[in-house]
Structure formats: structure tokens, C-alpha cells
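**Student:** I would like to see how this sequence folds:
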Amino acid sequence: MQKDGVNQEQLQALAQDIKNTLKASEIAQLIRLIAPTPTTGEMSAAEFETLMAELKDKSRRRGYSDTSITAARLVLVMGATVAEAAAETNVSRQAIHQVLKRIKRRMESLPENWVQVSTWLPAEIASQLEQIVTSLKSQGDSGGVQGDLALKLEVKI
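**Tutor:** Take a look at the predicted model:
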């Protein structure tokens, strides 16, 4: 049976491949990324997913609940009003305003051009690196990481 130029059997096969290949959370993310979205939102679905991943990876603060993320997605991606998002998620308008404010504040506080690095190191080097990271973060919090930054990592292997 052919519908809109796509064979239903092909779609079924593709769906089965996706189920066999991806985890449930990856399928949910794929659905969010390919779902049709209006142009009234502040960002695309892909931008929102990237933002939330960055906030999770780079923030030392508590994360967001699934309900908060859903409400934020409705407003930022789908272009819903806060009242519409509140009705959809059974959360107060005030709570959604707070979540949006928290997200925007965290977006502004993330150091630009910083990336998360995760690796295994010898204990001595890891300890030195942790001290460097602490120093960089404190300089970043005070607006310092601008000029030359002399770092010495003593590697003895």
C-alpha cells in the first residue's frame, strides 16, 4: 500500500531497524528532533537538545525535571505561551517562568568555547589537573580567563 509516496512496508522495516539499533531514550530524542515544529519558537528542536545537553554537562547546579524540560520545550521550540505550557504540563505559570529564567541564566553563565573533557589519567596527573580546573573555573567566575594563562603540568610517566 502506497501512501504519500512512501511504501508502508518500507516504513515498517525502517521502524523495526530503529527499534533494533537505538535505545529507548535515543528513539525519544529522534522523535523530538524530527517532529514538525512551528517557526514561532525561539530555537529549533536540535538547538534545544544541544542546549539541554550542554547545560547538563557544564553546570554544577541541580538539573531539570522531565516536566520542566517538557514545559521549556513547549515554549522555546514549539512557540507555546507560558499559559499553554502550564495547561499542558499541569505546572503553574509561575513555575514555568522560573524554569525559563533558570535556563536563560544558565545559558548566559556558561563559559564560551569551553568543552567537557573526560578521560582516564594516572592519579598524580589527575590531581594536578583537578587543581588547574578549579583555578580556571574560579577565574572564569570572576571574568578572569581572558589573557595569557600559564599552566604547568608536571608529567612523570
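**Student:** from now on I want contacts and neighbour counts done on CA atoms only, so please keep to that.
**Tutor:** Fine.
**Student:** what's around the nearest residue to residue 51 once chain neighbours are set aside, how many residues?
**Tutor:** In space, and not counting its chain neighbours, residue 51 is closest to residue 107: 8.0 Å by CA to CA, 6 or more residues apart in numbering. Using other CA atoms under 10 Å, residue 107 has 16 neighbouring residues.
**Student:** was I right to think residue 107 contacts residue 52?
**Tutor:** No: using CA atoms under 8 Å, residue 107 is not in contact with residue 52, being 9.5 Å away.
**Student:** alongside the first, I'd like the structure of this one:
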Amino acid sequence: MTVTVDTSRGFVVCGRGCRHWGPHGAAGLLLVHGSRILLQERTPWVHHGGTWSLPGGALHAGETARRGAHREAGEELGGLPRIRHHAIHTSDHGGWAYHTVIADTLEPFTPGRGDGEGTRADWFTPGQVGRLPLHPDFADTWPAVRALLGGRP
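**Tutor:** As a prediction, this is how the structure comes out:
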């Protein structure tokens, strides 16, 4: 019998002194369909619950940002549509990083019932995002991520 230890769990403190989930960093998937982006409201029991952010989470040891973002988003959204990658934005916190993987959907997508880490997911225009209660780290990176969207409304 082989026992696998999940090394992606646990909080760490980065070089800036902030507390983050995932000792190997974390990644989220920003899905874009036309002029809208998909965000997820975090359940009350997760870190920064009640805020809006990307479906995503802690990376496993040795896992790429792209693979981790796909795995986590698929779990939280109940699957993923066909996508085409656009860009990756990395926010380095000194010994810990969050990777925003940006991808265009190639078909309409309605999120399904995921693993319960989000209470709901919805599509927003980039202009609507600033009016939402955002996860603090997502709020900090949103201007740079938005710039990578290439002038969408």
C-alpha cells in the first residue's frame, strides 16, 4: 500500500510577513469569455471567506502554476470548458507566489457544483470587479491582471 502525503496544505508566512495558504505557492484560473470574466465568491469557512476571487488554491510540490490552476478550478467549478491560454501573472511575495493563469473559454460555460470552497461563481465585466468585496491579494493584483486582458471593457 502506498501512502501519499499532501504537501500542499498549511499556512506559511511570506517574506512580506503575510499569511498564505499553501507552502508551495498558489494559483488561480481567470476564465474570460467575450467581455466577461468568471469570479468565485469564497465560502465563509475558507481564508478570506465572503470575498470574491479566482477559483484556485495551493500548488502541490513540483506542480506548475498552469496545472495547479486547472486542477483547483476544475475542483471548485465542477469541471472546466475548453480553453486557450492567454497569459500568466505572478505576484511574488518573497518566498511565496500567487500565479493568475488567464485563459479564454472556447465555448460558453456555466459553472457546476464544485467542492464547496465557493458559494457561487458568476461572470462580470472588468469594470464591475472593483465594486465587489475582493480577496485582499486579488484586489492588489487586479490592476496588473486587468492590463493583461488587452483592453477589454
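**Student:** TM-score for this pair?
**Tutor:** The TM-score (TM-score structural alignment, normalised by the length of the second structure) is 0.25; 72 aligned residues with a CA RMSD of 5.3 Å.
**Student:** hmm, back to that, can you point out the helix or strand that includes the residue nearest to residue 51 of the first structure?
**Tutor:** Under the criterion of DSSP states H and E, residue 107 of the first structure resides in helix 93-109.
**Student:** which strands or helices does the helix or strand hosting residue 91 of the second structure pack on?
**Tutor:** Element membership for residue 91 of the second structure (DSSP H and E) is strand 83-92. Contact analysis of strand 83-92 of the second structure by 3 or more CA pairs under 8 Å, 6 or more residues apart in numbering; DSSP states H and E lists strand 97-105, helix 136-148 as its packing neighbours.
**Student:** out of the ones you listed, which is the most enclosed?
**Tutor:** Most buried of those by mean neighbour count (mean count of other CA atoms under 10 Å) is strand 97-105; its value is a mean of 22.
**Student:** and that strand, what does it pack against?
**Tutor:** Using 3+ CA pairs under 8 Å, 6+ apart: strand 97-105 of the second structure touches strand 26-33, helix 65-77, strand 83-92.
**Student:** determine the set of other helices and strands touching the helix holding residue 107 of the first structure.
**Tutor:** helix 45-58, helix 66-76, helix 82-89.
**Student:** wait, which of these is closest to residue 27 of the first structure?
**Tutor:** The minimum distance between residue 27 of the first structure and these falls on helix 45-58, with 13.3 Å, by CA to CA.
**Student:** which parts of that closest one are buried?
**Tutor:** 45, 48-49, 52, 55, 58 (16 or more other CA atoms under 10 Å).
**Student:** quick one, it and helix 66-76 angle?
**Tutor:** Angle, helix 45-58 of the first structure to helix 66-76, by axes from the mean of the first three to the mean of the last three CA atoms, to 10 degrees: 140 degrees.
**Student:** could you check the angle the longest helix belonging to the first structure makes with helix 93-109?
**Tutor:** The residue-count maximum for a helix in the first structure (DSSP state H) belongs to helix 123-141. Inter-element angle recorded for helix 123-141 of the first structure and helix 93-109: 110 degrees (by the same axes, to 10 degrees).
**Student:** quick check: buried residues in helix 123-141 of the first structure?
**Tutor:** Buried residues in helix 123-141 of the first structure (16+ other CA under 10 Å): 125, 129.
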